[in-house]
Every structure is written in structure tokens, then in C-alpha cells.
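**Q** Kindly return the folded structure for what I paste below:
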Amino acid sequence: MSFLGAMVMKSQLPENYAHISGMLTGVYIGGTPNMSSIQIAVGADGSLFGALNLADVILGGIYLVFLTSIAPKVFRYFLPERKQVFVENTAKSQQSSTLKPIPNYLYATGFAIAAAGISAGLNFLFLGTINDALFIILLTVFGVAASFIPITRKLTKASKLGDFLLLMFCLAAGMLSDVSMILGSSEPIFIFTGIVLFGSVILHLILAYFFKIDADTVLITGVACLYGPPFVGQVASVMNNRAILVGGMAMGVAGLAVGNLLGIAVAEIVSNFF
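**A** Next comes the predicted model:
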């Protein structure tokens, strides 16, 4: 749908259509952190991030109202019902973090600095300078690799530190944004965002119908990609199906992990072939 949006909107956004394709791919596979990373990687203007984020909040908010109201009934009308599978409660096997808050933050910060340093070093070693796209890709790869380290799985506070830094970035991006540009280009950006968001939902439903995927799985995976892990629990409650929660959370985390790579790839493909 990002490729389709690029073809439709290329004439109206000749300078930014490739950047927008990549950023929307990232945000609707992962989340806002992916969109901000891709913006840096492809060299997009800070105002573009603000405009896309505004469009995402408004259009995504409209669809979220539908998801948390009548969507389960609508989806279950067209798609098969999910067979309930009862599994043994494994809550006791999930050990809580043994690290106190300060060690949590120190370890997460230390690893982030180390990953950034190694990524920068590899850039200088092979390119003689820092390439933003390669730098973001390497950081993403190191982040995924860190998830396999046992102590990393116990860092329950690391996500809060990341959220705080993301808010700082958003504040800085907002201060640098050109409001006149956001308002002047709002209509084509809203159309582009709508094509990717609602087009992806429709395509997802069509594929699910032909492959006979049940309604609950379609709903929770769609929420995981379009909105990320924080909204999975909310929609699972509306669906009255908590058994699907773990799978939805896993999909949301997977989207955050691959969103940067796919978003940068889409931006490069659109830039070179469209």
C-alpha cells in the first residue's frame, strides 16, 4: 500500500513521496519510534515527521474507535470464528526482574551507547563517514541481537527510559517544525496516510478471507502492527478473548524490530524505481 500511495501521490508530493512511503511503512509495521528513526535515516525534514504524525493520530484515532466498538462483530460476520485453545497457565514460570531500577537504566543506557559507538565505528571503517541509513540499520540489528542476552530480558524499566527519550525527541522535532509547511501540505499527506492505513486494513481482510483466517487473529495482528503492543490488551478485552493476548504482543514487538529495516528498504525502492 505504501508503493500504491507513492504512485498516486507522486505528482502532489514530488520532493517527499519516497520519504513518506518509508516512514508510513515503518509506523504501520512497528510504531512511532520506527517512523522517527526512518525520518533520520532517509534525511527527511523534521516538519514532515510532524505532519505525518498528525495525520496518523487523527486517522488512526478514527479507526481505533471502530476497533474498540463494533469491529469484533463486523469482522466475525465475514471471517471464521476462532477455535478456543486452553493452555496451562505459565504465569508462575515468568520470573520478574531481579534488577533494581538504577541497574536497569544503567545497563540499558550502557548497551545503547555501546551499540551506537560500534555502529558509528563500522560506518567510519567501511565508508569513512556516518551514513544515517546504515547507522539506523546497524542499531536495529544490535537491538534485536541484544534480545537474546538473558539479562536483557529482565530489563523491565528499559522501555520506560526509551519512551522518555522518544518524548524528548518529539519535543525537539516539534520545536524545529515549520507549521506553515504542515498546514500547507496537510491534504495530500492525509490522503497518502489514508491510502496506506485503510488500504492495508482492506488488503489484510481480503487475504484473510481467502486464506480462511479467523476474525480474532486478523483483528489482533492488525492492531499489533498498526498501533503496537500497548493497544493489544485493550482490543483483546473488547474482543473478550484474553487467550490471544500473548500472540498479539509478540507480533507487536516483532513489528518494532523489523519496522526500521522494511521502512528504509521501501523508501529506497520508491526513490530509485518510482
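
**Q** rest of the way, CA atoms for contacts and neighbours
**A** Will do.

**Q** Counting neighbours, what do you get for residue 139?
**A** Per other Cα atoms under 10 Å, the neighbour tally for residue 139 reads 20.

**Q** Please identify which helix or strand holds it.
**A** helix 132-146 (DSSP states H and E).

**Q** Now tell me what touches that helix from outside.
**A** 37-38, 40-43, 115-116, 119-120, 123, 152, 257-258, 260-261, 264 (Cα atoms under 8 Å, 6 or more residues apart in numbering).

**Q** Using PyMOL, make a named selection holding only the buried ones among those.
**A** Here is the PyMOL command that selects only those of the contacts of helix 132-146 that count as buried (16 or more other Cα atoms under 10 Å):
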select buried, resi 37+38+40+41+42+115+116+119+120+123+152+257+258+260+261+264
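
**Q** Restricted to helices, list the contacts of helix 132-146.
**A** 37-38, 40-42, 115-116, 119-120, 123, 257-258, 260-261, 264 (DSSP state H).

**Q** and the closest residue to residue 194 other than its chain neighbours, how far is that from residue 223?
**A** Using Cα to Cα, 6 or more residues apart in numbering and skipping residues adjacent in sequence, the residue nearest residue 194 is residue 59, 7.0 Å away. Residue 59 is 14 Å from residue 223, where distance means Cα to Cα, to the nearest Å.

**Q** To compare with the earlier structure, here is another sequence to fold:
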Amino acid sequence: MDIQQPVYILAFLCFLIFLSEWLCKYTKLKHLSSSLLVILLGAIAANFGLIPSASNASPVYDSIFQYVAPASIFFLLLGVNLKELRQAGMPMLIAFGIGALGTMVGVTVALQLINYQDVFGENYAAIAGMMTGTYTGGSANFNAIALEYGMVKEGAIFTGIVVADNIMTTIWMLITLSLPALMRRFRKNPETIARRTTRHIEHTDKEELSPLNLGLLVGIVLVTMFISDWLADWSAGQGVGIPSILILTTIALILAQMEFIKRISGAKLLGMFSVYLFLVVVGAFCEVTALAEVGANAIDILVFTGAIVLVHGLIIVLCGLIFKLDWSIVAIASQANIGGSSTALALAKTFKRTDLVLPAILAGALGTGLGTYLGFLVVGIV
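**A** As a prediction, the model looks like this:
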């Protein structure tokens, strides 16, 4: 059987996406994220010769990196409504901003704790930007910067960082769960009740997607990708060199504020499927021989990611002490930075703070919109 057949490859990749979602929903593997699981399944399939690996990569993979991955970022950004941010409340926005600053400081400090040029080689700046993006608001930012600097084809190191990221995100979730109760023993800051809203809060992966919406969304993203590439080439000719993915991010955020675009359902569904299709190919680039090389640096990668989260946490807690912020808000804002909207929402529900459910979602959305810009900024700085 010829495993290089494009139809066979696409069919197998889609099956792996289905399998990862099924395992996360109906088995004990539900404690793993679908993103990590789909990478691992892709790596297993490639190393057993069921689909092409990095050494015999298919043109299908290049097409997914070139078209599907940017489209996934675009679709996910269409859910960022900047006008709603005022409903998050100033305390949440202040805590979130402090947390984002803490992430940037953390990345700088973490680089000094390891021999980053030996561990990451010439990719250290890109990895610093990726971690800044993901610990500002989620994996969409991580993927955007990884795409721009070709890190998606560094399958082993990419997967190593994803694994370390998942470990640290889980640990930080446990810490932020206990943070308010712990800090109230030290200093009982006043509780800030967020302004109530009549808006119905719904956070789900389920969306309606009609042929009408599908055709419109796909058409919009393809036009945006064409414009982004054209503007990137034009700016390079002017000696500026603005990354195409940064232009695409900006256009997506502008479109997301338009009422017409907000009424089109299905963008999140397309975004998540596109992300999984992109990540399963990343997994296919993880050959066992390459993973063995990363194994020697596994501790350094864990130290690097752990230090970023630790410095972020110390800064946001210190500012909570100085500005006497509600500890529940501090914990949720930090989780919006490190884990994104989903984990921030889960934290608000765990604290039984229904008044903070919407602010948690909005803070996560702000991180999705802001993280890519901060990531590219850090790439330039380090």
C-alpha cells in the first residue's frame, strides 16, 4: 500500500482526530487535552509507518502548514469581541495585564536558567515568543508564532514543549484552585463583585454549521490569507518585513468586531478542527530518533516552562498584595493567561463566582487577541 497517496493521508489524519476526541470524551484519557493526544497519535502512526513521517514527508503536510494552520488561527480569532471587554471589569483587566507582563518577564528569566542555545539552538527566540503567546492567552498564539518561524517542522522539540506546557498548565490549575483560600489566610483582600449581566453564558464546542455559513467563512478566510501574503510581500519589498500571520491576526480581529461577522456561526468549530488537523501533522514529524535527542534536554525544557509560570505567578500574586485585588480575580486572571478561556471559566465555576464567569471568558478572549503581538515582540527583544 502506498502511504503517500493524498486521499489516504487525509482520511487517516481525520480518523486520528476522531480517535483523539473519542478517547478524551469516553475513556480515562479525558484528563489529557485533545491537543496533546492528537499529537501523540500522529507521532505513533508516523513511527509505525502508517502515515509519512518527517523523513518522507508528504506534500499534503506542507499544504496543511501553509493553508490549514493559518485558517485555524483566523477562525478562532473571530470569537474575540473587543467591545465586550469592558464587561470584564477593571479589576479583572488589571490582573490580566499584570499576568501578561509577568509572562514576558518570566520568559526572559527562564532563558537565563538554562543553556538555551544548546537546548533550543537557533530557535530559542522563536520558542521564547511561542511561550509568551501561549502563556498570555492560549495555544492559538503559540501556533501562530511557531508557523512563522517554521517550528512546526521541528516535530520533536515542538512536541517536547507541548508536553511540558501541558504539565505546567495542569500544575498551575491546581495551584490557582487553592490560591484564594491560601492567600486569604495571609491577607484578606476585599472581595470585588463583578457587575451582573443578563447575557446568557454558554461555552461549548458545539455549533451549527450550514452550507451557507461554511461557504462564507471559507471564502472570507481564503481572501484574508491572500491579502495577508500580498501585504507581507509588499512590506518586505519596502524593507519592513511584517509577518503574514501578524497581518492575518490583525485582519481577523478587525472582522471579529463587525456585527455581520458575529452572526455567522461555525467559526469556532472550523477553527478547532483545523487546529487538530495541523497538530496531528506536527505529531507526524516526531520521529523516534529525533525524540531521543530531545530526551537529553527534557529536564531543561521543564525548567524553562516551569520558570516562566513561576515568575508569572509571583508577579501577579505580588501585585495582588500591593493593589489589594480580590484573590479569586487574581487566580482567574492568571488562569486566563496560562490556560485560556476554558480553564479560567472552569475556575470561576469552581469558586462558585457566577459574577466572574463572563469576565473569565472575556479575559481569555483578550489573551487570544493579544498573545501573538506580545510573542512577536519578545522574539525581537531576546
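
**Q** Please state their TM-score.
**A** Once superposed, the chains reach a TM-score of 0.87 (TM-score structural alignment, normalised by the length of the first structure), with 263 aligned residues with a Cα RMSD of 2.5 Å.

**Q** picking up where we left off before, what's the mean distance for the helix holding residue 139 of the first structure versus the second structure?
**A** For helix 132-146 of the first structure, the mean deviation from the second structure after alignment is 1.6 Å (mean Cα distance after the TM-score superposition for the first structure).

**Q** Pull out the buried residues from that helix.
**A** Across helix 132-146 of the first structure, burial judged by 16+ other Cα under 10 Å covers 132-142, 146.

**Q** next helix or strand past that helix?
**A** Helices and strands here follow DSSP H and E; after helix 132-146 of the first structure, the next one along the chain is helix 158-176.

**Q** Tell me the counterpart of the residue nearest to residue 194 of the first structure in the second structure.
**A** Following TM-score structural alignment, the counterpart assigned to residue 59 of the first structure within the second structure is residue 168.

**Q** In the host helix or strand of that match, which residues are buried?
**A** For residue 168 of the second structure, the host element (DSSP H and E) is helix 155-186. For helix 155-186 of the second structure, burial by neighbour count (16+ other Cα under 10 Å) applies to 155-170, 172-173, 176-177, 179-180, 183.

**Q** so how far is residue 261 of the first structure from the residue nearest the centre of the first structure?
**A** The centroid of the first structure falls nearest to residue 30 when counting by Cα atoms, centre = their mean (1.6 Å). Between residue 30 of the first structure and residue 261 of the first structure the computed distance is 10 Å (Cα to Cα).

**Q** same question, residue 26 of the first structure
**A** 8 Å.

**Q** Residue in the second structure paired with residue 265 of the first structure?
**A** Counting by TM-score structural alignment, residue 265 of the first structure corresponds to residue 377 in the second structure.

**Q** Pretty sure its match sits against residue 126.
**A** No. Distance between residue 377 of the second structure and residue 126: 10.5 Å, which falls outside the contact criterion (Cα atoms under 8 Å).

**Q** Please say which of the two ends up with more neighbours.
**A** residue 126 (25 against 15).

**Q** which ones are touching the equivalent of the more buried one over in the first structure?
**A** Using TM-score structural alignment, the partner of residue 126 of the second structure in the first structure is residue 19. Listed by Cα under 8 Å, 6+ apart, the contact partners of residue 19 of the first structure are 39, 42, 44, 267.

**Q** out of those residues, who has the most neighbours?
**A** Each of those was scored by neighbour count (other Cα under 10 Å); the top score is that of residue 267, with 27 neighbours.

**Q** Now for that one: which residues touch it?
**A** Residue 267 of the first structure neighbours (Cα under 8 Å, 6+ apart): 18-23, 42.

**Q** quick check: angle from the helix or strand hosting it to helix 132-146?
**A** Per DSSP H and E, residue 267 of the first structure falls inside helix 245-273. Here helix 245-273 of the first structure runs at 160 degrees with respect to helix 132-146, directions being taken by axes from the mean of the first three to the mean of the last three Cα atoms, to 10 degrees.

**Q** buried sites along helix 245-273 of the first structure?
**A** For helix 245-273 of the first structure, burial by neighbour count (16+ other Cα under 10 Å) applies to 245, 248-249, 251-268, 270-271.

**Q** now stretch 263-276 of the second structure
**A** By neighbour count on 16+ other Cα under 10 Å, the buried set for stretch 263-276 of the second structure is 264-276.

**Q** Also stretch 217-236 of the first structure?
**A** 217-229, 231-236.

**Q** and what of stretch 106-126 of the first structure?
**A** Buried residues in stretch 106-126 of the first structure, counted by 16+ other Cα under 10 Å: 107-108, 111-112, 115-116, 118-123.

**Q** That'll do, ta.
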